[in-house]
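Visitor: With the sequence up front, the predicted model follows.
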Amino acid sequence: MNQYDFAGKVAVVTGGAQGIGLSVVERLLDGGAAVAIWDRDPHALQAAQQKLQAQGTVHTVVTDITNMASVEQASADTTAALGPVSILVNSAGIAGANAPTVDYPDTEWDQVIKVNLHGTFNVNKVLLKGMVSQGYGRVVNVASIAGKEGNPNACAYSASKAGVIALTKSIGKETAGQNISVNAITPAAARTKIFDQMSQQHIDYMLSKIPRGRFVQVDEIASLVGWLVSAENSFTTGAVFDLSGGRATY
């Protein structure tokens, strides 16, 4: 397993109390980073801290990324506890309901867009300010293959993740001259608790589209993220990295 040197670096991982985010937290701790986990579930945060505290410095903050005031407070709490943040992995997200677009509930659409896209904007906006001041930063926004391909019966999720891709490209261009790398990843589905939000029919559909014939493992995602947020990634920005098991057509 490749290991990157994150000694002296402070990282924030949103949605880091479980699933993809938790695996990323472990990879960052292995490299010596101090990691703040932002999550809206206090019980999951407590469990994550108990699991990880022996691995290194872990700070947890109950955060609602859809609320700018909550994000600003989380940023202040993290900086006070650990120091200036130079790494962000934005992994928080929800799947939403599975239904044809003509039947998709308006409230569900609003919530998915609010968490996945507005939340990503809020976190990037707040934490990038400090990275600009430092003249250094590494950001990975977790999008999805659905943002490239568009999954049927998942219009809100697909649209929100397409928005994350475009937002990432915009920010990457804006900060390219400031030693800040901002990239997105587009994983296929990983078997995490997000599956609880999906119908079995939709899960079967996603699997059928992956040439590898299996779902991606969270540690495989964390492996790529580790390089993207390392100092070694000194050139690539505004890019989208495929983790779809061969599904992506572009």
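Guide: Perfect, thanks for sending it.

Visitor: going forward, measure contacts and count neighbours with C-alpha atoms only.
Guide: OK.

Visitor: Val62 touches Ala36, doesn't it?
Guide: No - applying Cα atoms under 8 Å as the test, Val62 and Ala36 come out as separate, 10.4 Å apart.

Visitor: So which of the two has more stuff around it?
Guide: Ala36 (28 against 19; other Cα atoms under 10 Å).

Visitor: helix or strand right after the strand or helix carrying that one?
Guide: Using DSSP states H and E, Ala36 sits in strand 34-39. Using DSSP H and E, the next helix or strand after strand 34-39 towards the C-terminus is helix 42-52.

Visitor: could you list every residue that touches the residue positioned nearest the centre of the chain?
Guide: Residue closest to the mean C-alpha point of the chain, counted by Cα atoms, centre = their mean, is Ser91 at 2.1 Å. For Ser91, the contact set (Cα atoms under 8 Å, 6 or more residues apart in numbering) comprises 13-16, 20-21, 141-142.

Visitor: what's around the residue nearest to Val216 when sequence neighbours are not counted, how many residues?
Guide: In space, and not counting its chain neighbours, Val216 is closest to Ala190: 5.0 Å by Cα to Cα, 6 or more residues apart in numbering. Counted with other Cα under 10 Å, residues neighbouring Ala190 total 18.

Visitor: Check it against this one:
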Amino acid sequence: MDYGKPIIVPINSIEVAAITSSNTYDFHDRVALVTGGASGIGAATAALLRAGGATVVVADLVVGDAEHALGCDVTDAAAVDTVVDTVVRTHGGLDILVCAAGTPGTVGLPWEIGDEEWRRISAVNLDGTFHACRAAARHMAQRRRGRIVNVASVAGTRGQASLAAYAASKAGVVNLTQSFGVALASYGVLVNCVTPGVIRTPLLEGVDDDALDAMVSRMPIGRMGEPEEVARLIAFLASDDLTFSTGATFDVSAGRTLT
């Protein structure tokens, strides 16, 4: 039988509504910290955790006057330590950490990357994740419970000719997740990460239409993802329903890793 060419159906408002109104997990009596939680995947995750009953603290460079929001530069280890200490002191503990702070870097060939740009991307994506995981782990290990979810990228699972610094930093996040996962397993703390593909977030600002179309064309589902779609997976990984997985990488790239 000839099935012809696949039909790509673009996401519409009805589908988006279905995504944002999905059921939530029970996070009552849980305290969560979301770095990079003022926009994109971080904001969608914070909203979903709140919908489940969690007390959610958002840490970001700019947070405005939002409730339970703290200004923080994740590249500053002391600032991250202060945020975690503040959350623990103010809310009585920290049960969930989601590391969603990140930067895409600039597009170019690997040998065109300057030292300053390399260090900047690594400082946000890899160092920032390490700072938050380290600070949270110290507290969670003492309490012998907790969930940590890091946001890596499908780019971190394979080399990227035009995004070498970004890909390398996200590959580091995957490996860092494995290290923390193994180290904290006996303490009752589970650490996992997600690897999103092309998601409709502010990180795509500045990417020209041709480059964006090319990225989407390599995704078998044939469209960009929505932040809420990633957030739903993160919510599961942060929930008590997750009991037997740590140090793992969960793909949310619409099949990009298979092409």
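Guide: Thanks, I have it. Since we're looking at a predicted model, the values are computed, not measured.

Visitor: Now check the second structure for the residue matching the residue nearest to the centre of the first structure.
Guide: Matched across to the second structure, Ser91 of the first structure falls on Ala100, judged by TM-score structural alignment.

Visitor: Distance of the closest residue to Ala48 of the first structure other than its chain neighbours relative to Asp41 of the first structure?
Guide: Using Cα to Cα, 6+ apart and skipping the chain neighbours, the partner closest in space to Ala48 of the first structure is Ala17 (5.4 Å). Separation of Ala17 of the first structure from Asp41 of the first structure (Cα to Cα, to the nearest Å) stands at 8 Å.

Visitor: sorry, back to before: which position in the second structure aligns with the residue nearest to Val216 of the first structure?
Guide: In the second structure, Ala190 of the first structure lands on Ile199 (TM-score structural alignment).

Visitor: Contacts only, for the counterpart of Ala164 of the second structure in the first structure.
Guide: Under the alignment (TM-score structural alignment), Ala164 of the second structure maps onto Cys155 of the first structure. Applying Cα under 8 Å, 6+ apart, we find Cys155 of the first structure in contact with 100-101.

Visitor: shouldn't the match of Ala190 of the first structure be in contact with Glu228?
Guide: No - Ile199 of the second structure lies out of contact with Glu228 (Cα under 8 Å); the separation is 9.6 Å.

Visitor: Mean distance of the lengthiest helix in the second structure to its aligned residues in the first structure, please.
Guide: Taking DSSP state H as the criterion, the second structure has its longest helix at helix 164-184. Superposed on the first structure, helix 164-184 of the second structure shows a mean distance to its aligned partners of 0.5 Å (mean Cα distance after the TM-score superposition for the first structure).

Visitor: chain center to that helix, what's the gap?
Guide: Mean-position distance between helix 164-184 of the second structure and its chain equals 12 Å (Cα atoms, centre = their mean, to the nearest Å).

Visitor: List the buried residues for that helix?
Guide: 164-178, 180-184 (16 or more other Cα atoms under 10 Å).

Visitor: next one: stretch 110-117 of the second structure
Guide: Buried, per 16+ other Cα under 10 Å, within stretch 110-117 of the second structure: Ile113.

Visitor: Could you tell me where that stretch falls in the first structure?
Guide: Using TM-score structural alignment, the residues of the first structure aligned to stretch 110-117 of the second structure are 101-108.

Visitor: Just give me the neighbour total for the alignment partner in the first structure of Ser253 of the second structure.
Guide: Under the alignment (TM-score structural alignment), Ser253 of the second structure pairs with Ser244 in the first structure. Close neighbours of Ser244 of the first structure, defined as other Cα under 10 Å, add up to 22.

Visitor: Now do the helices in the stretch 151-259 of the second structure.
Guide: 164-184, 209-217, 227-238 (DSSP state H, counting those that start in this stretch).

Visitor: okay if I get these as TSV plus distance to Ala155 of the second structure?
Guide: Output for these, formatted as TSV (distance: least, Cα to Cα, whole Å):
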stretch	distance to Ala155 of the second structure
helix 164-184	5
helix 209-217	11
helix 227-238	15
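
Visitor: Thank you kindly, that will do.
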